[in-house]
Each structure stands twice: as C-alpha cells, then as structure tokens.
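Novice: sequence first, then the predicted structure:
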Amino acid sequence: MEKVMIVARSADFGEPWCQRMRGPIANQLLDLGLPGVVVNVRDQPVRDSMMTLTTLNPPAAAIISLWTQQYYSEATQAAIALIASESEMAAAYLVTESMPMPPPDPGEGRRTRGLANVALLRRPADLDQATWLHRWHIDHTQVAIDTQATFGYTQNVVIRALTEDAPAIDAIVEENFPDEAVSDPYAFYGAADQADLTDRVGRMVASVSAFGAHLNIDTVPTSRYVFRTPFVTHTFETT
C-alpha cells in the first residue's frame, strides 16, 4: 500500500469550490476504487485561521490523501488528473506516513471535528536528510504533542514528486486542534494562562527552529473529511 498526497492550489477557493471538492469530486475519487480517500479543504469553518502562512501563489486550498496499491496505477493517475482539472495548479507527491497521534475517523465523509492544520515543510539546505529527520521525528515530536492542544498528528515525508513542476516540498504535516483554535491561541496551545502560553510558544519555536520549520513554510487551515480508509480494525474471538 502506498500513500499519495495531492496539493490543490487555487486563488478562488470559495465555498462552492470547497463543496465540490468534498462532494462530487470526492465521489468520483471513490468510484475509482482507491482503498483510501481523505479530503482536507480550506472551507468556511476554518478559512480565517490565525495560524495561516503562505508562500505559494496561488495558495494551497485543499490537500487530498489517497491510498493506492501502486502510485503509478491508472486509478491514481486518473485521480491526479481529476484534481488538476478542478484547480489552478495541482501537484502530487509520494510520501511515507508516520502517525504519532492517530486522528479520529468519523467515516462516511463526515467532517472531523476541529481545525486540521496542514503544514508544507522544506528541509533547509544546511541540514542533511538524516539530521533533519532526527531533529524533527526524534527530538521534536513529543515537544509538539506536549506544547499544543493536538488530538491528531500525522507526519508525511515526501519521497518524490509525481507531477511536473511540483513545488519543492519535503514533508506534509497534519495536526488536529479544537474548533476554538481557529481564533484563540490559548485553545491552539492548550494554555491555562499568559505565562503558560508564553512558555509553550517558546518551547515550540525553539524546537521547530532546530529543523528549519519556522521559515519557508505554508500552513493551510482545513476541515478534514474521511471518505474511505484502508485501515480496518479486526476483532478476533477465541474459544
């Protein structure tokens, strides 16, 4: 099983476009028979998040995650083409997925509660791959969990781009926060008071700075819709 992530970019990501992405387009993706389909889209509940950072023009407006048996399959290629036809620009990436904190799965295309903040990371040129991954995965992961009010945390390392002219991205991260985190820094960081907030922000900034995630980054506020997942929990009975 492989995971492909498509970054759809559009300057006009009004609610009709968002509804189409999480409605008819999601249904067409399901019709392709892909084992997993998740749509993250910058729709009305989250679009004005205080944590938005943008380097791409046009900006990222949706991130679609697909699970497939082969990244080069006809179904995967059809999915990439479909998203590209609905966007000003779209880029697909083959990724490896780590999930320190699995987000809830409401299923059947229902919206996951809260803000799904998606970050597009670039590795600094002065950090080799091994050092960058160690500082991010080994040193930083627990700091992120401890200093923020996350209830879901997914790390995707980009293996390579699958489309021509794809922007350089080295990782795609999704963190799930409470609804209030859209506009309230105390809710975003899970802080009790100003002193606690200052401490949490300070620890977080120091940690992300160590692997360059404080610069040259896009953070995209999205709502998360899980339409199909390849991960099934099996229950076994013993006698």
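Specialist: Received, thanks.

Novice: okay, CA-based contacts and neighbour counts for the rest of this
Specialist: OK.

Novice: Ser87: neighbour count?
Specialist: Using other C-alpha atoms under 10 Å, Ser87 has 21 other residues around it.

Novice: and for Gln19?
Specialist: With other C-alpha under 10 Å as criterion, Gln19 counts 16.

Novice: and the spatially closest residue to Ala92 that is not a sequence neighbour, what element?
Specialist: The shortest distance from Ala92 to any non-neighbouring residue, by C-alpha to C-alpha, 6 or more residues apart in numbering, is to Ile6 (4.2 Å). Assessed by DSSP states H and E, Ile6 sits inside strand 2-9.

Novice: check which helices and strands the helix or strand that that strand is followed by is in contact with.
Specialist: Sequence order places helix 15-22 as the next helix or strand after strand 2-9, per DSSP H and E. In terms of contacts (3 or more C-alpha pairs under 8 Å, 6 or more residues apart in numbering; DSSP states H and E), helix 15-22 is packed against strand 36-41.

Novice: what angle sits between the longest strand seen in the chain and strand 2-9?
Specialist: Taking DSSP state E as the criterion, the chain has its longest strand at strand 89-101. Strand 89-101 and strand 2-9 are oriented at 130 degrees to each other (axes from the mean of the first three to the mean of the last three C-alpha atoms, to 10 degrees).

Novice: one more structure, for comparison:
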Amino acid sequence: MPDKTMIALRGLEDRPRLLDPELIAVCRASGARRLQINVDDVDVDGAMRISELDPPIDAVVSVWGADPEPVLDALRQCCVAPAAWSVTERVPLTYATAGDGSRVDALANVAFLRRPGDLARAEWLRIWLEEHTQVAIETQATFGYVQNVVDEPLTPDAPLVDAIVEELFPMAAVADMHAFYGSGGDQAELERRMTRMLESVVRFGADRNLDVVPTSRYDFDFSAG
C-alpha cells in the first residue's frame, strides 16, 4: 500500500461535493491518517493556469496511508475517470495547517511535471531536487513547498506524469506578480527573479509540457483519532 497517493480529477462538475462529509468519511475509513483536497474554485479565479491535458485537471485529492481503492470508488461518483499515482514525498518548505478541514489562506498551486525524453531520470531528479529547489524558494514567495516523485501509476488510464509539485503562495499572488515572486513592487527585482527561475526550470524541462492548477486547499488530519 502506498504511503501517499495523489489523485487528479478532470471533468469535475460538482466541486462542493469533494467536501461532502460522506466523502471525507470514506477517505477516513480507508485508513488514511491525513487527507488533502485541492480544488480549482472561485477563490482562485484569475490565477495563472497551464493545461496540457484536455479536459484540464480541476482538483487533486491526496491521502496518506490509505487503501486507494475505496477512495477512487468514491471519487468516481464525482468525475468519470480519476487518475492516481503513488508518490514519494519530499518537503523542503513545511507549513503546518489546522487539519480541521478549513481552507488554507493561500493560493495553492499544483504542478504536474514530465521528464524530457532526452534527459535521463537520475539526472533529471538531480537537477530538480538538488539544484532547482533552492532557486525556487529564493525566487518566489512560497511559504509551503512539497515535491512528489511519482513512483508508479495506480490507475490504468493515468496520464504520464513524473512528478507533482505543491506550492503555497499568499492569496494576493492570484492577481499580483510581485506577490507571487516576493519582489515587493520592485520591477527590476521581479524581472531578476523571473529570469533566474526560468533559467533554472529550462534545465530540467519544466518550462514546457506541464500542467499548473491553481487551487484552494483543505486539510484533514485523522491521526489524532
């Protein structure tokens, strides 16, 4: 059983249903010690979105320590074909939440990365995890940053994805690039940060063939019983 499972939902018509107590109860009963729901909703309207997949990703459900099958069965009531991956989580920048299902006060971006075919997996991981990580932290106003390396797909129709990145930004970043990059209104500093970030992502192909989903995030901590 995977420690962390991430599930992407497309063609989601009823976003509020993801927070239905019955669905939360199914996730808890699956053995999950934690549940995280990220959904593209009205609170993040206007934020930058990049979509390679058609239809685009509308939400991401993450569970820790759960049997993914009952969770997937429940989510199939919300969309046609949820796609799931087992991932290995790395947290360079942690942010504690209440865990009571309340909305995190943030723009929560979720990015789905794909490794370029001309870059070996070991080298791709080295550049991303060892060299790019600090650049991302230093050039953006993130206050939460999680890197998920995909171990294997758990559904037969899961799109090709090599990694999934989760980042928390101030809510002002929905509409303000200075708030997104933490440049304090200084145009020259904004351009410097954007240039440095772009140069870094180009090195491992994260400037193309990716999906970036702006979301609201809700966390549930079941570990306390």
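Specialist: Cool, the structure landed. Remember, predicted model here, so these are calculated numbers, not experimental data.

Novice: what's the TM-score here?
Specialist: Between these two chains, after superposing, the TM-score reads 0.93 (TM-score structural alignment, normalised by the length of the second structure); 221 aligned residues with a C-alpha RMSD of 1.5 Å.

Novice: the strand holding Ile6 of the first structure vs the second structure, average distance?
Specialist: Here the mean offset of strand 2-9 of the first structure against the second structure after fitting is 0.6 Å, by mean C-alpha distance after the TM-score superposition for the first structure.

Novice: measure the residue mapped onto Met197 of the second structure from the first structure to Thr154 of the first structure for me?
Specialist: Superposed on the first structure with TM-score structural alignment, Met197 of the second structure falls opposite Met204. In this view, Met204 of the first structure and Thr154 of the first structure are 17 Å apart by C-alpha to C-alpha, to the nearest Å.

Novice: the match of Met197 of the second structure: neighbouring residues, count only.
Specialist: Per other C-alpha under 10 Å, the neighbour tally for Met204 of the first structure reads 20.

Novice: residues touching it, list them.
Specialist: Applying C-alpha atoms under 8 Å, 6 or more residues apart in numbering, we find Met204 of the first structure in contact with Val143, Ala144, Thr147.

Novice: which ones among those are found in helices?
Specialist: Judged by DSSP state H, helices contain the following of the contacts of Met204 of the first structure: Val143, Ala144, Thr147.

Novice: so can I have a markdown table of the residues you listed showing neighbour count and distance to Trp17 of the first structure?
Specialist: Shown next, in a markdown table, are those (neighbours: other C-alpha atoms under 10 Å; distance: C-alpha to C-alpha, whole Å):
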| residue | neighbour count | distance to Trp17 of the first structure |
| --- | --- | --- |
| Val143 | 17 | 36 |
| Ala144 | 21 | 32 |
| Thr147 | 20 | 34 |
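
Novice: ok, of the residues you listed, which one's closest to Thr52 of the first structure?
Specialist: Thr52 of the first structure lies nearest to Ala144 out of those, by C-alpha to C-alpha, at 17.6 Å.

Novice: what residue of the second structure matches up with the closest one?
Specialist: Aligned counterpart of Ala144 of the first structure in the second structure: Ala136 (TM-score structural alignment).

Novice: can you map out the strands along the first structure?
Specialist: Going by DSSP E, the first structure shows strands at 2-9, 36-41, 60-68, 89-101, 115-121, 152-161, 171-177, 218-228.

Novice: nearest residue to the equivalent of Thr54 of the first structure over in the second structure other than its sequence neighbours?
Specialist: Residue pairing (TM-score structural alignment): Thr54 of the first structure is matched to Ser51 of the second structure. In space, and not counting its chain neighbours, Ser51 of the second structure is closest to Asp211: 4.7 Å by C-alpha to C-alpha, 6+ apart.

Novice: try Arg17 of the second structure
Specialist: Leaving out its chain neighbours, the residue that sits closest to Arg17 of the second structure by C-alpha to C-alpha, 6+ apart is Cys78, at 7.3 Å.

Novice: count of residues packed around that neighbour?
Specialist: With other C-alpha under 10 Å as criterion, Cys78 of the second structure counts 20.

Novice: over to Arg34 of the second structure?
Specialist: Neighbour tally, Arg34 of the second structure, other C-alpha under 10 Å: 20.

Novice: ok, Asp41 of the second structure - contacts?
Specialist: For Asp41 of the second structure, the contacting residues are Arg15, Thr215, Ser216, by C-alpha under 8 Å, 6+ apart.
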